[in-house]
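*Asks:* here are the coordinates; sequence isn't available:
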């Protein structure tokens, strides 16, 4: 691995790709790690897969209970999220996140600096009329006794405003993320297995465009051999330390 930091002289932009690992210290479990949700309950994946979700009312009931109990809307940003706010206050930064929890914005990053590749779990969308609403309002209906709350406008099925398995990512969002990866001088991947495409291609685009790569993740990733630096320490301590180094 090449030592870092080196002087950043070519392009000032820093791209940060964040995955589920950055939010585990906020109480939101990851999916694919050794103790991830899919490992503990493989059947849970159908709750976020479009086909079963639309076809089976029981799947939707279970999905609403999962959202109610997950506590994602009450989770608070942790030191890793706050470190990226500090970095963005000192240097040009764009955060490309695979997460849907909105914790980067809650920590203080403006919307314009965050690209939510997989959408947002803080909103719902009707699959029929495509209107959006607040997830908190839908969960309040669940708490009041509606086990599968329909759209209030047209009666259609409500789903989280996220990209479920079986759905394509928004090509406009992915296009913007790829442009950031091509333009950056430094690409930092935080808490991501770097195995889910097309987001997993972003580090490759950055490296092939001449950017340096830092990986902060507890488990090995496919990009470790080409990274300038790999940090295995806990994200909530490693990321603030990295940011302090970059901003000195």
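*Replies:* Cool, the structure landed. The model shown is predicted, which means the values in this text are computed figures rather than measured ones. Numbers count the residues shown, from 1 in each chain.

*Asks:* When you work out contacts or count neighbours from here on, use the C-alpha atoms and nothing else.
*Replies:* OK.

*Asks:* Grab the longest strand from the protein for me.
*Replies:* Determined from DSSP state E, the single longest strand within the chain is strand 119-126.

*Asks:* Which SSE is immediately downstream of that one?
*Replies:* Once the chain leaves strand 119-126, the next helix or strand it forms, by DSSP states H and E, is strand 132-134.

*Asks:* hold the first one in mind and look at this next one:
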């Protein structure tokens, strides 16, 4: 660890200590250490298996079949993923009471796997660990969905009402979930320290939360491997791997 990185981590630790309410906000970068590929790295498998836009998914049975094929291809790539040091660091901050919840753009369920309760994970883009009927809302286990898909080659329909079954993620063109957006806004407006972690901060409306927090008086910290459009406005930027930075918050047994 370089002297400059050690100094930045020490500054971050002081900011967390002095904060009344810390808001966490995570993007794909926190999960790359877990083996989950991000969208923008060169050669990303997401570019070969792009999510199907919502309107196309609704209109075409063929598109629904292709969407499930791509979904299961990606699931197989990171089926053994486990929470990273970054996830565990945030779980410790939540357990300590300093961070009420974490807002995430991720769909991998690794925050919950790190020990954070569902009620403390605000998922802006849904969750890819289950499926749901778009008509009646019934949840469907992905193992059932996959078995039906592999047996018949068709996109499964709801066991209850026959409606279209879709992964629990929010697709391009699909409306943002109202309750998580309200929860994210409330946490953003109540915090005095906002940690933006592993996000490119270019996907809106989610990327609006960091600046909203800062305009409301909170300090803004950005932790990311790459430059983001908000770096110049942030109170602290740590351009480094996330694991070594957040591992300093992991509670010792």
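*Replies:* Everything's here; your move. Just so you know, these numbers come straight off a predicted model, no measurement behind them.

*Asks:* After superposition, what's the TM-score here?
*Replies:* Aligned and superposed, the two chains score 0.86 in TM-score terms (TM-score structural alignment, normalised by the length of the first structure); 240 aligned residues with a CA RMSD of 2.5 Å.

*Asks:* what's next to the longest strand of the first structure, contact-wise?
*Replies:* Strand 119-126 of the first structure is contacted by residues 73, 99-102, 131-136, 138, 151, 156-163 when judged by CA atoms under 8 Å, 6 or more residues apart in numbering.

*Asks:* try it again with 6 Å
*Replies:* 100-101, 131-135, 151, 156-163 (CA atoms under 6 Å, 6 or more residues apart in numbering).

*Asks:* quick one: which helix or strand includes the residue nearest the centre of the first structure?
*Replies:* Central residue of the first structure (CA atoms, centre = their mean): residue 99, 1.7 Å from the mean position. Counting by DSSP H and E, no helix or strand carries residue 99 of the first structure.

*Asks:* So what does it match up with in the second structure?
*Replies:* Matched by TM-score structural alignment, residue 99 of the first structure corresponds to residue 106 in the second structure.

*Asks:* what's the distance between that match and residue 124 of the second structure?
*Replies:* Noted for residue 106 of the second structure: a distance of 8 Å to residue 124 of the second structure, by CA to CA, to the nearest Å.

*Asks:* before we move on, what about residue 152 of the second structure?
*Replies:* 32 Å.

*Asks:* what about the longest strand of the first structure, how far off from the second structure?
*Replies:* For strand 119-126 of the first structure, the mean deviation from the second structure after alignment is 1.3 Å (mean CA distance after the TM-score superposition for the first structure).

*Asks:* which residues of the second structure does that strand align to?
*Replies:* Residue span in the second structure matched to strand 119-126 of the first structure, by TM-score structural alignment: 126-133.

*Asks:* that older thread, neighbour count for residue 152 and residue 124 of the second structure, which is higher?
*Replies:* residue 124 (23 against 10; other CA atoms under 10 Å).

*Asks:* Tell me the spacing between the more buried one and residue 178 of the second structure.
*Replies:* 9 Å.

*Asks:* do the same with residue 90 of the second structure
*Replies:* Distance from residue 90 of the second structure to residue 178 of the second structure, by CA to CA: 24 Å.

*Asks:* do residue 238 of the second structure as well
*Replies:* From residue 238 of the second structure to residue 178 of the second structure the distance is 32 Å (CA to CA).

*Asks:* In terms of neighbours, single out the busier of those two.
*Replies:* A count of neighbours by other CA under 10 Å puts residue 238 above the other of residue 238 of the second structure and residue 178, at 21 against 10.
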